[in-house]
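> need coordinates for the below:
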Amino acid sequence: MYKSIACIAACILCVAGCAQSPAIPPPTACTAGPPLDLTRYMGRWYVIADTPFLSEHDYVGNYDEFTLLADGKIDDRYLGRRHDFGQPVTGSRFVAKVIPGTGNTKWRVGLIWPFEIVVITAYVDPEYRYTVRCMADGNMVWVLARDPQMDEGAYRDVLARLAAMGFHTDLLRRVPQKPEQMGQPGFQ
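Predicted coordinates:
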């Protein structure tokens, strides 16, 4: 019975991996940035752009909410509205653990026991207004900001930084954070 469940889980992960875009960044694209002040990093981060994947491609107004727990783990909530802004906020709740010795930049995020992914903070600006997070394999990237609207100049700077790191920025899609952005060029 347990072997069957493990086999099914492995097949699901394999299929999910195949559903990703064929243009895979080089393994070095997702590297950790400087150490983070974890307390300062906590709070709400709006998803400005991401590499859309199955579970979040039809959400708008997405945001992450990070809360440091007493035991050192992080309550990681990924929330948004499905299809349009008139829908209720829904999403997922995960528990993240900082990987020791990484300057708080690498987190193991528990999806469904026993599966975890490693999410890396590749960049955060000195004022903690913008950040770039990515999966360890570089396939998925999130550009996050403290405010739901990111200055266009700052967004272009982040894209240039990502391109210099080796990411395929043409795969990024902006996430509507207000109704009038829905359906606009470059937005999901």
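> could you use CA atoms for every contact and neighbour count after this?
Fine.
> so the residue nearest to Val141 when sequence neighbours are not counted is in which element?
Of all residues not flanking Val141 in the chain, Cys134 sits nearest, at 4.3 Å (Cα to Cα, 6 or more residues apart in numbering). Under the criterion of DSSP states H and E, Cys134 resides in strand 130-135.
> got the angle between the following helix or strand past that strand and strand 130-135?
Scanning forward in sequence from strand 130-135 by DSSP H and E, the next helix or strand is strand 141-145. Angle, strand 141-145 to strand 130-135, by axes from the mean of the first three to the mean of the last three Cα atoms, to 10 degrees: 160 degrees.
> give me the distance between the lengthiest helix in the chain and the centre of its chain.
For the chain, the helix with the greatest residue count under DSSP state H is helix 2-18. Its chain's C-alpha centre and that of helix 2-18 lie 23 Å apart, by Cα atoms, centre = their mean, to the nearest Å.
> with stretch 149-161 instead?
On Cα atoms, centre = their mean, the centre of stretch 149-161 falls 17 Å from the chain's centre.
> could you pull out the helices in the chain for me?
2-18, 38-41, 152-165.
> how about TSV for these, with mean neighbour count and distance to Tyr59 added?
Formatted as TSV, the helices of the chain follow (neighbours: other Cα atoms under 10 Å; distance: least, Cα to Cα, whole Å):
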stretch	mean neighbour count	distance to Tyr59
helix 2-18	11	18
helix 38-41	13	24
helix 152-165	14	20
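> nearest spatial neighbour of the residue nearest the centre of the chain, skipping sequence neighbours?
In the chain, the residue lying closest to the centroid (Cα atoms, centre = their mean) is Trp142, at 4.0 Å. If the residues on either side of it in the chain are set aside, Trp142 comes closest to Asp50, at 4.4 Å by Cα to Cα, 6+ apart.
> do Thr121 as well
Thr121 sits nearest to Arg133 (Cα to Cα, 6+ apart), 4.5 Å away.
> surely Thr105 and Asp37 touch.
No - with contact defined as Cα atoms under 8 Å, Thr105 does not reach Asp37; the gap is 9.5 Å.
> more neighbours: those two, which one.
Thr105 (24 against 12; other Cα atoms under 10 Å).
> near the closest residue to Gln177 other than its chain neighbours, how many other residues are there?
Distances taken as Cα to Cα, 6+ apart put Gly61 closest to Gln177, at 4.4 Å, once the chain neighbours are dropped. Using other Cα under 10 Å, Gly61 has 21 other residues around it.
> before we go on, could you also do this sequence so I can check it against the first one:
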Amino acid sequence: MNNRNIAIASTLLSAAAIGAYAVLRNSNNHPELPVEESVDLDRYLGEWYEIAHLPFKYEKGCFGVKAIYAKRDDGDIDVLNICHKDSLTGELDIAKGKACVVDTKTNAKLKVTFAWPFSGDYWILKVGKKYDFALVGTPDRDNLWILSRTPEMDENRLEKLRTHAQNLGFDTSKLIYTTQVEA
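Just a heads-up that it's a prediction; the model follows:
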């Protein structure tokens, strides 16, 4: 084999290795993440309290975390995330974004954008029949949120959601439980 053929073979092997790494990294070795069969977005809109989440750099040091969703004139959803940063000063960290449905069959898969052009998955994995709780995650299993319409959640319901998330492949041992603030 001459030097030219060795160089070509080396380049092809490198490209194959990079491609294989990209596929493995993107798949994260997880099966497809099942979502709620049908989400009524009008019922999903409104205020949600965060009960727990997997570690997420944007929520470091947050408490009293809430999300407010409102329908936009263009059919997308305004997203307002609120987190308390300091109990003494009352400092708030507010993030405004936009969500759009990417799966109109279920309305359970959304993309959320806080800083264009960057967006993230927001998949509704489970929602209560009365839209009183929700389990939201990302298909790579890196992000998970347990949400409630009230600042507290019944321990039995919380355990069922943790178990469901664990069965889906989320590492629930890393859940951080959100302290809510007095109204």
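> what do we get in the second structure for the residue nearest to Trp142 of the first structure?
Using TM-score structural alignment as the criterion, Asp50 of the first structure maps onto His53 of the second structure.
> what about stretch 33-51 of the first structure, how long is it end to end?
Distance across stretch 33-51 of the first structure, first residue to last, is 20 Å (Cα to Cα, to the nearest Å).
> just give me the match in the first structure for Asn156 of the second structure.
Under the alignment (TM-score structural alignment), Asn156 of the second structure pairs with Gly153 in the first structure.
> quick one, strands of the second structure?
Remark: strands assigned in the second structure by DSSP state E are 46-53, 63-71, 77-84, 92-101, 109-115, 118-127, 133-137, 144-148, 176-177.
> can you redo those as JSON lines with distance to Asn5 of the second structure?
Shown next, in JSON lines, are these (distance: least, Cα to Cα, whole Å):
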{"stretch": "strand 46-53", "distance to Asn5 of the second structure": "52"}
{"stretch": "strand 63-71", "distance to Asn5 of the second structure": "58"}
{"stretch": "strand 77-84", "distance to Asn5 of the second structure": "55"}
{"stretch": "strand 92-101", "distance to Asn5 of the second structure": "49"}
{"stretch": "strand 109-115", "distance to Asn5 of the second structure": "45"}
{"stretch": "strand 118-127", "distance to Asn5 of the second structure": "41"}
{"stretch": "strand 133-137", "distance to Asn5 of the second structure": "47"}
{"stretch": "strand 144-148", "distance to Asn5 of the second structure": "49"}
{"stretch": "strand 176-177", "distance to Asn5 of the second structure": "54"}
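> which one of the ones you listed lies closest to Asn167 of the second structure?
strand 118-127 (11.9 Å; Cα to Cα).
> tell me the angle that closest one makes with strand 133-137.
Using the same axes, to 10 degrees: strand 118-127 of the second structure against strand 133-137 is 140 degrees.
> now the angle from strand 118-127 of the second structure to helix 155-167?
Going by the same axes, to 10 degrees, strand 118-127 of the second structure makes 120 degrees with helix 155-167.
> who's in contact with strand 118-127 of the second structure?
With contacts defined as Cα atoms under 8 Å, 6 or more residues apart in numbering, strand 118-127 of the second structure is touched by 34-36, 39, 108-113, 133-139.
> Tyr44 of the second structure reaches Tyr131, doesn't it?
Yes - under the criterion of Cα under 8 Å, Tyr44 of the second structure makes contact with Tyr131 at 6.4 Å.
> the residue nearest to Trp142 of the first structure and Arg40 of the first structure: what is the separation?
Taking Cα to Cα, one finds Asp50 of the first structure at 23 Å from Arg40 of the first structure.
> burial of the residue nearest to Trp142 of the first structure, as a residue count?
The number of residues near Asp50 of the first structure, taken as other Cα under 10 Å, comes to 24.
> correct me if wrong: it contacts Thr169.
No - between Asp50 of the first structure and Thr169 there is no contact under Cα under 8 Å: 9.5 Å.
> out of the strands of the second structure, flag the one nearest Ala15 of the second structure.
Among these, strand 118-127 sits nearest to Ala15 of the second structure (Cα to Cα), with 26.6 Å.
> specify, as a residue range, where the closest one falls in the first structure.
Going by TM-score structural alignment: strand 118-127 of the second structure matches residues 115-124.
> buried residues in the matching stretch?
By 16 or more other Cα atoms under 10 Å, the buried positions in stretch 115-124 of the first structure come out as 118-124.
> any idea how far that stretch is from the chain center?
8 Å.
> that stretch vs the second structure, average distance?
Stretch 115-124 of the first structure: mean distance to aligned residues in the second structure after superposition is 0.9 Å, counting by mean Cα distance after the TM-score superposition for the first structure.
> mind naming the longest helix for the second structure?
Assignment by DSSP H; longest helix in the second structure turns out to be helix 3-27.
> and for it, what's in contact with it?
By Cα under 8 Å, 6+ apart, helix 3-27 of the second structure touches Asp140.
> same deal with stretch 142-159 of the first structure?
44-51, 61, 128-134, 169, 177.
> would you list the buried entries among these?
44-51, 61, 130-134, 169, 177.
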